[in-house]
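Peer 1: Give me a model of this one.
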Amino acid sequence: MSTWPDTRILDLLGIDVPIIQAPMAGATTAQMVIAANEAGALGSMPAAALSIEQLRDALSTIRQASTRPINVNFFCHQPPEADDARDRRWKDLLQPYYRELGADFDAPTPVTNRAPFNEAACEVVEAFRPEVVSFHFGLPEKSLLDRVKATGAKVLSSATTVEEAIWLEQHGCDAIIAMGLEAGGHRGMFLSDDLNSQIGLMALVPQIVDAVSVPVIAAGGIADARGIAAAFALGASAVQIGTAYLLTPEATVSPSHHHALRHAQASETALTNLFTGRPARGIVNRVMRELGAINPLAPAFPRAGGALLPLKAKDEAGFSNLWAGQAVGLRHPFATRELTTWLAEQALSRLSR
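Peer 2: Below you'll find the predicted structure:
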């Protein structure tokens, strides 16, 4: 499709439609990436919740099925130092739920992990040479980033403020993902932990477009052709879409998550730090309502989730993260390839009027 009003992302990434299927840890599968690729979009494989062996297997599957460009996404946070006292206070807060649900409070607390980009992950990039590598929570240290760029990969990262966008461009990003407050999953914020700094996509995109010289990708609250057309009107060169793909058959979501996605409205999502320790948008459930979506006792990312795992095993709907963005009410009955094609065709039709 050559009639898009801005083709900078198409040219930069070697794709046919300016849609990036968002990398959603735990929900995105190799089959989703392949299907998005087949529709001409950029399929994105999230690495944060995978072991190195699992990541290698997923990329092998994708490479065997498709020769089109792919994106591999990594978190690049700094793992926190152990804080046993904070962990204990957090688990003590949850003790009434353990008693109610019959979970063993005295058993060792499970460990949750989100692996940051490191030497081993960089070696995977060097072996598979994905055309695009994207990061969340800033960028990795310069020596690792230089190795990524040496493979020829284009580098993307998420900015939740204008200041973050400027920083990312100055530190080598080829394009910026402008992540509006509407977006589901973890906020990409990294220069500040102040939630008051977070703004909606309509205000964020044009300000980032004006502040940087690289192309901007709009993310957050986009799930149909109207959102795509609006993003281009604001100056974006592409969109990144996540929540709309969660109901495709290629997604792996739990039955409780799937039910919530099918019934929730936009007003039923909120930012919460309960499940990992970092703010992330999900559908409001019991533990968010009763403890407060943002609770200062939650341990630092990613340690908060461990104490919730025994409760999740007893009551998944009430104690698991149900990630979703504010466009959760815009539901489409398509598989990944069909959804991507439909989104692109409908958006082009609107933009051509």
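
Peer 1: Please make it C-alpha for all contacts and neighbour counts, starting now.
Peer 2: Fine.

Peer 1: Buried residues of stretch 119-127, list them for me.
Peer 2: 121, 124-126 (16 or more other CA atoms under 10 Å).

Peer 1: mind listing the helices for the protein?
Peer 2: 8-13, 30-38, 52-65, 84-101, 119-128, 142-150, 162-170, 201-211, 225-233, 255-263, 286-291, 309-314, 316-319, 336-351 (DSSP state H).

Peer 1: pretty sure residue 219 is touching residue 183, no?
Peer 2: Yes: with contact defined as CA atoms under 8 Å, residue 219 reaches residue 183; the gap is 6.5 Å.

Peer 1: if we can go back for a sec, can I get the helices of the chain in a markdown table with distance to residue 107?
Peer 2: What follows is these, written out as a markdown table (distance: least, CA to CA, whole Å):
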| stretch | distance to residue 107 |
| --- | --- |
| helix 8-13 | 49 |
| helix 30-38 | 35 |
| helix 52-65 | 28 |
| helix 84-101 | 11 |
| helix 119-128 | 32 |
| helix 142-150 | 39 |
| helix 162-170 | 41 |
| helix 201-211 | 44 |
| helix 225-233 | 47 |
| helix 255-263 | 26 |
| helix 286-291 | 21 |
| helix 309-314 | 10 |
| helix 316-319 | 18 |
| helix 336-351 | 41 |
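
Peer 1: deepest of those helices, which one?
Peer 2: helix 30-38 (a mean of 25; mean count of other CA atoms under 10 Å).

Peer 1: Closest one to residue 289 out of the buried residues of stretch 119-127, please.
Peer 2: Distance to residue 289, by CA to CA, is smallest for residue 121 among the buried residues of stretch 119-127, at 37.0 Å.

Peer 1: dump the residue contacts of the residue nearest to the closest one when sequence neighbours are not counted.
Peer 2: Closest residue to residue 121 in three dimensions, ignoring its sequence neighbours and counting by CA to CA, 6 or more residues apart in numbering: residue 52, at 6.8 Å. Listed by CA atoms under 8 Å, 6 or more residues apart in numbering, the contact partners of residue 52 are 120-121, 124.

Peer 1: so what's residue 201 up against?
Peer 2: 178-182, 218-221.

Peer 1: Could you also give me the structure for this second sequence? I'd like to compare it with the first:
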Amino acid sequence: MIKLLGTAHPIIQAPMAGISTPALAAAVSNAGALGSLGVGASSVDQARSAIIQTQSLTHKPINVNVSCNAPPRRNRTIEAAWISHFSPFFDKFGAEPPESLNEIYQTFVVNENAFRMLLEVRPGFVSFHFGIPSVEKIAAFREAGIKTLATATNLQEARAIEAAGVDGIIAQGIEAGGHRGMFDPHAKDDQLGTIPLVRLLVRKSRLPVVAAGGIMDGLGIKSALEQGAVAAQLGTAFILCPESAADEGYRAILKSGRSGLTKLTSVVSGRPARGIVNRLIEHGEAGAGLPPADYPIAYDLAKQLHAAATREGTNEFAAHWVGQGALLAREFPAAQLVRTLLEEVAGTNAHV
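Peer 2: Sure, this is the predicted structure:
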């Protein structure tokens, strides 16, 4: 049994808000790994419902991930310019551009209702992205028997995680898909790859380290374990599972050659995130010198534009978050994927 995780196998299915589901998380946990739910984009009631549903499908530990970003800094001038930059596409799709943008998600650091809900439903793990909550909240989770994990992209963040009393570090390399977990999106990014970051944190931290970023198969997991990680977290590898919430457009582009071209960009949500390059990213990046609205304000516009584009039959304005190993994605049921990964770690199924 993996000491930190309390699971039979050293695999975590990444939370992936909007993609992870109770069925996916439960299937992974039932297979002996750690299934996860990403609830940073959910209301408290939605999160509670998803957690309780997952707990009804498995008696094994699950991980619930929350977003600990700083509250957004509103700048009406920047937000208006950002709306204006994308207005031609709203016009093209026969939709009115929004007059203003909203903070569509509330950060966990100020959401007391979400905190109390987690203490009530008691998942096995709570993990933090974009930062960490107060030491008092972390201590409360510990007292409730809930283990905690937090994402670090550099040594400084790892040291803050350790000092706050978190149980383990998720070392997120630059290869990772989705949102980069850096505490301050405006700070200089060391852009460390997964293996160098894992080695650094294993040597410089007393906490157990989980490797995350670009890991798609058992050989990648084995490599991370050989570098001192106690487990590997995989996200993109689970998107094609039938239990995930990925829609047909997402699945089609992930299975195409286009998934090999990804970009780390802030233009979709206002925070650095890696996804498949499409018209949304290309147009956002083309606004030379034009900063995006802060997170999650910019995401409000992206989601509204995606909805308008979808009504007109195009999927080119969606956030298709994937890591750099996306071309290696396989379409297996979650339990079968876990078994396959374990066979590959053991060297018995290396060519699947």
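
Peer 1: Drop the TM-score for these two in here.
Peer 2: Laid over one another, the chains give 0.92 as their TM-score (TM-score structural alignment, normalised by the length of the second structure), with 343 aligned residues with a CA RMSD of 2.1 Å.

Peer 1: hmm, back to that, now render the contacts of residue 201 of the first structure as JSON lines, adding distance to residue 192 of the first structure.
Peer 2: What follows is those, written out as JSON lines (distance: CA to CA, whole Å):
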{"residue": "178", "distance to residue 192 of the first structure": "16"}
{"residue": "179", "distance to residue 192 of the first structure": "15"}
{"residue": "180", "distance to residue 192 of the first structure": "15"}
{"residue": "181", "distance to residue 192 of the first structure": "15"}
{"residue": "182", "distance to residue 192 of the first structure": "18"}
{"residue": "218", "distance to residue 192 of the first structure": "20"}
{"residue": "219", "distance to residue 192 of the first structure": "19"}
{"residue": "220", "distance to residue 192 of the first structure": "19"}
{"residue": "221", "distance to residue 192 of the first structure": "22"}
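
Peer 1: which of those are also in contact in the second structure?
Peer 2: Mapped onto the second structure and checked by both residues aligned by TM-score structural alignment, their matches' CA atoms under 8 Å, the contacts of residue 201 of the first structure keep the contacts 178-182, 218-221.

Peer 1: Neighbour count and distance to residue 91 of the first structure for those - can I get that in a markdown table?
Peer 2: Shown next, in a markdown table, are these (neighbours: other CA atoms under 10 Å; distance: CA to CA, whole Å):
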| residue | neighbour count | distance to residue 91 of the first structure |
| --- | --- | --- |
| 178 | 31 | 35 |
| 179 | 28 | 32 |
| 180 | 27 | 32 |
| 181 | 25 | 29 |
| 182 | 24 | 30 |
| 218 | 32 | 38 |
| 219 | 32 | 34 |
| 220 | 25 | 33 |
| 221 | 29 | 34 |
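
Peer 1: still on that earlier bit, and the residue nearest to residue 121 of the first structure, what's its match in the second structure?
Peer 2: Mapped onto the second structure by TM-score structural alignment, residue 52 of the first structure lines up with residue 44.

Peer 1: same deal with residue 219 of the first structure?
Peer 2: Aligned partner of residue 219 of the first structure by TM-score structural alignment: residue 212.

Peer 1: Settle this for me: its match is touching residue 230, isn't it.
Peer 2: No: in terms of CA under 8 Å, residue 212 of the second structure does not count as a neighbour of residue 230; the distance is 11.3 Å.

Peer 1: overlap in contacts of these two?
Peer 2: With CA under 8 Å, 6+ apart, residue 212 of the second structure and residue 230 have no common neighbours.

Peer 1: Hmm, residue 169 and residue 161 of the second structure touching each other?
Peer 2: Yes: Residue 161 of the second structure is within contact range of residue 169, at 7.3 Å (criterion: CA under 8 Å).

Peer 1: Can you work out which residues contact both of the two?
Peer 2: In contact with both residue 161 of the second structure and residue 169: 150, 152, using CA under 8 Å, 6+ apart.

Peer 1: Now for the aligned partner of residue 20 of the first structure in the second structure, how many residues are close by?
Peer 2: Using TM-score structural alignment, the equivalent of residue 20 of the first structure in the second structure is residue 12. Other residues lying near residue 12 of the second structure total 27 when counted by other CA atoms under 10 Å.

Peer 1: residues contacting residue 12 of the second structure?
Peer 2: Contacts of residue 12 of the second structure by CA under 8 Å, 6+ apart are 33-36, 231-234.

Peer 1: With residue 314 of the first structure instead?
Peer 2: Applying CA under 8 Å, 6+ apart, the residues contacting residue 314 of the first structure are 101, 103.

Peer 1: how close does it sit to residue 100 of the first structure?
Peer 2: 10 Å (CA to CA, to the nearest Å).

Peer 1: ok, now residue 244 of the first structure?
Peer 2: Distance from residue 244 of the first structure to residue 100 of the first structure, by CA to CA: 35 Å.

Peer 1: Brilliant, that's me finished.
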